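Trainee: All I have is the shape, not the residue letters:
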């Protein structure tokens, strides 16, 4: 099946002789089709290349060239590439650059990340993509520029995040995961603090979809995808050959909430030690002496060893901790400005 990699289906029947800027047509519904074999990856790459070199800004889709991106500063780097702050016609954006490779698995990750971020143009809880460039050497994805990710924030402020702020963070992340599942049958599979972003306005968004998986009958099958330290026990158990569902991401969410609330990852030791503890020890819990009963209950529900005992996203959104914080007028923007100022 052909895939359209324009933003949300923008740019169907692309005409290269169009004017430089034009209103974006209505999005076309579609679902991702992917696999890691070389033939399929090459087909997906060819589809993606058809919409390379276009940026959608303020509702207008325009042809652009890489040389028009003005480098501002480096933001960071990881296993998949680098992220830089750039400017395009006074619009500041984050540009993720990933090397183009003949390795079909690595290219499938790049295309998955690109596919999901383009599909999710209509979700306010997922980082927004303006467009992308595919060259002979790399793939560059142009996204909105956020202030920081939560793991860097914890390192900078050197203290836990307050419960009322975590309440707002939880709402955004659960809604992002719920959107991916219900609208696109996609599971993130790498929920952790480094993949949760925050901007100066206090807006929280989910990012990094390179190892997301398409659900087949609501279940995923690849056991290796994701960061092992945030995987549920069912995914780490070498004797468990079963597929898994979104409730594995619910475990990852629970560990993330504990880390944000306490200021540190809940397991200690080497990576092997920590994985062994996930498999064999009782799951971490929040102390009722320091956190509200509803927050403790939410974390306990997420961190059930048996995945069938964990809530799904609809149940999480109906949990008292979530409904309570949806009603609160918490100023995440003010809190963020204060802690960043204190740690400057």
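Mentor: Done, it's in. Predicted, not measured: the structure shown is a model, and the values here were computed from it.

Trainee: can we go C-alpha only for contacts and neighbour counts from here?
Mentor: Will do.

Trainee: tally of neighbours for residue 79?
Mentor: Neighbourhood size, residue 79 [other CA atoms under 10 Å]: 6.

Trainee: sorry, that was for residue 308
Mentor: The tally of other residues near residue 308 (other CA under 10 Å) stands at 12.

Trainee: repeat for the one 5 residues further on
Mentor: Taking other CA under 10 Å as the criterion, the count of residues near residue 313 is 21.

Trainee: OK, contacts around it?
Mentor: 174-175, 177-178 (CA atoms under 8 Å, 6 or more residues apart in numbering).

Trainee: Presented hereafter is structure B, for comparison with structure A:
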């Protein structure tokens, strides 16, 4: 537990990223010697609200799953909430996507399976809905592990940070944008949208035109990607025009959902899986258990070693063959 921790207990090693109102640093906890990812969240709230947020976040101590990022503890210092988590050395999938250009279907099959199992765990064991599924909240490491982070365990924190979730809204399901109650089916929409983004190499709304699809996948006739085909160097027609946030949200609510282009490089099983995630009406959307039985998931046979090998090659990391690459958070209490 880090309830009585102070910032002076940590040595900062570098910045890992920023988002959702907070900056994440790689730190070393000097008393234990453990490396951690520490997220700093600055909130202008009353002390009573801060205490409530801290109390709600402690539920994370009870979350123990291979598909959920490990939690070391939370403490308050200088008006900032410090959330200390397991460091996933390959980072988030949005960073992997930037490096890779596109993420292969086989890799996304293993990612999908892990996300589904993580969402099932949160729902079954803790009655938690993630509320913010997107590539930047799916973390990976050099051991080939895939874990969810930044899920909605604290309602008070979500309310206090509402204005910082502009990026999150672009992954929200239509029913959420219209003010309906959040359910796990909304997380499934977000998963589907994230999968298309990672598969084609760009945010998929509005739907790509045939000309744009050709610009992306026509490089070698098989959808393979040379350096000159990577998104940063693609023809301007390869991506959708920038949209203002109000245009984007209106499009999500009123237009047809995006789809993976069929007949290019993606299997029908993958295309069907994504379409089951992105049904406009949540009543028509597949639930977690239906998705887990889909051919795309059943046929996903990439091993953890193969996934780790791809991640390490992509992110220029050395494959970690140890059995204890990351310290188990409970060890801090021993």
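Mentor: That came in fine, so what should we check first? Owing to the predicted nature of the structure, the values given are computational and were not obtained by experimental measurement.

Trainee: if you look at the contacts of residue 313 of structure 1, which of them are in helices?
Mentor: Under the assignment DSSP state H, these contribute 174-175, 177-178 to helices.

Trainee: now, among these, which is nearest to residue 285 of structure 1?
Mentor: residue 174 (19.5 Å; CA to CA).

Trainee: quick one: what's aligned to the closest one in structure 2?
Mentor: Residue 174 of structure 1 maps onto residue 116 in structure 2, with residues paired by TM-score structural alignment.

Trainee: got the contacts of residue 313 of structure 1 as TSV, with neighbour count and distance to residue 51 of structure 1 columns?
Mentor: Below are the contacts of residue 313 of structure 1 laid out as TSV (neighbours: other CA atoms under 10 Å; distance: CA to CA, whole Å):
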residue	neighbour count	distance to residue 51 of structure 1
174	22	31
175	21	29
177	23	26
178	21	28
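
Trainee: Closest one to residue 40 of structure 1 out of these, please.
Mentor: Using CA to CA, residue 177 comes nearest to residue 40 of structure 1 of those, at 26.4 Å.

Trainee: The closest one contacts residue 187, correct?
Mentor: Yes. The pair residue 177 of structure 1 / residue 187 is scored as a contact, 7.3 Å apart, by CA atoms under 8 Å.

Trainee: What is the neighbour count of residue 260 of structure 2?
Mentor: By other CA under 10 Å, 27 other residues sit near residue 260 of structure 2.

Trainee: May I have the secondary structure class of it?
Mentor: The three-state assignment at residue 260 of structure 2 reads coil, by DSSP: H, G, I helix; E, B strand; the rest coil.

Trainee: quick one: it from residue 71 of structure 2, how far?
Mentor: 35 Å (CA to CA, to the nearest Å).

Trainee: From residue 57 of structure 1, how far out is the aligned residue in structure 1 for residue 131 of structure 2?
Mentor: Using TM-score structural alignment, the partner of residue 131 of structure 2 in structure 1 is residue 189. Distance of residue 189 of structure 1 to residue 57 of structure 1, computed by CA to CA: 30 Å.

Trainee: Of those two, which one has the most company?
Mentor: residue 189 (27 against 16).

Trainee: Assign that one to helix, strand or coil.
Mentor: Following three-state DSSP, we place residue 189 of structure 1 in the coil state.

Trainee: That one and residue 212 touch, don't they?
Mentor: Yes. Residue 189 of structure 1 sits in contact with residue 212 when judged by CA under 8 Å, with a separation of 5.5 Å.

Trainee: Spit out the residues that contact these two alike.
Mentor: With CA under 8 Å, 6+ apart as the test, residue 189 of structure 1 and residue 212 both reach residue 225.
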